[in-house]
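Could you look at this predicted model? Sequence included:
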Amino acid sequence: MEDDFQKRYPITWAVLRNAADRITNWKNVTPQAKTRKRMEIAVVIVALSNTL
């Protein structure tokens, strides 16, 4: 399904990947904050994948 998502929403996928990479590189942020942001991105991905 990830491949379908990438093909159907290439720009959105790139934006979400960039956001995830930036979150991973955050400094001086609690692991809980990183996890919360990752979960928000996951919710967006699931919502968009449901439109396929």
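Cool, got the structure.

contacts and neighbour counts: CA atoms only from here.
Will do.

Tell me which stretches of this structure form helices.
2-8, 10-24, 31-49 (DSSP state H).

Please compare the first structure with the one that follows:
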Amino acid sequence: MENDVEQRYPMTFAVLRNAADRISNWKNVTPQAKTRKRIEITKVVVALINTL
């Protein structure tokens, strides 16, 4: 399913992947803050999947 999203929304998917990578590299940030941001990205991906 992830491939469908990537093919249908390549720019959006690239932006989300970039954001996820940047969040992973955050320094001096609590694990809870990282988790909250990952959850936000996951919600966007799920919303995109629901449009397929």
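Okay, I see it. Here the structure is a predicted model, which means the values were calculated and not measured.

Could I get the TM-score for this pair?
Remark: TM-score between the superposed chains equals 0.99 [TM-score structural alignment, normalised by the length of structure 1]; 52 aligned residues with a CA RMSD of 0.3 Å.

sorry, back to before: so can I have CSV of the helices of structure 1 showing mean neighbour count?
Listed next are the helices of structure 1 as CSV, based on neighbours: other CA atoms under 10 Å:
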stretch, mean neighbour count
helix 2-8, 12
helix 10-24, 14
helix 31-49, 13
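
The spatially most central residue of structure 2: what's it in contact with?
The residue lying closest to the centre of structure 2 (CA atoms, centre = their mean) is residue 41, at 3.6 Å. Going by CA atoms under 8 Å, 6 or more residues apart in numbering, residue 41 of structure 2 touches 16, 20.

do residue 38 of structure 2 as well
20, 23.

separation between residue 6 of structure 1 and residue 43 of structure 1?
16 Å (CA to CA, to the nearest Å).

Relative to the centre of structure 1, pull out the residue lying furthest away.
Most peripheral residue of structure 1 (CA atoms, centre = their mean): residue 28, 20.7 Å.

Give the equivalent position in structure 2 for residue 34 of structure 1.
The alignment partner of residue 34 of structure 1 in structure 2, by TM-score structural alignment, is residue 34.
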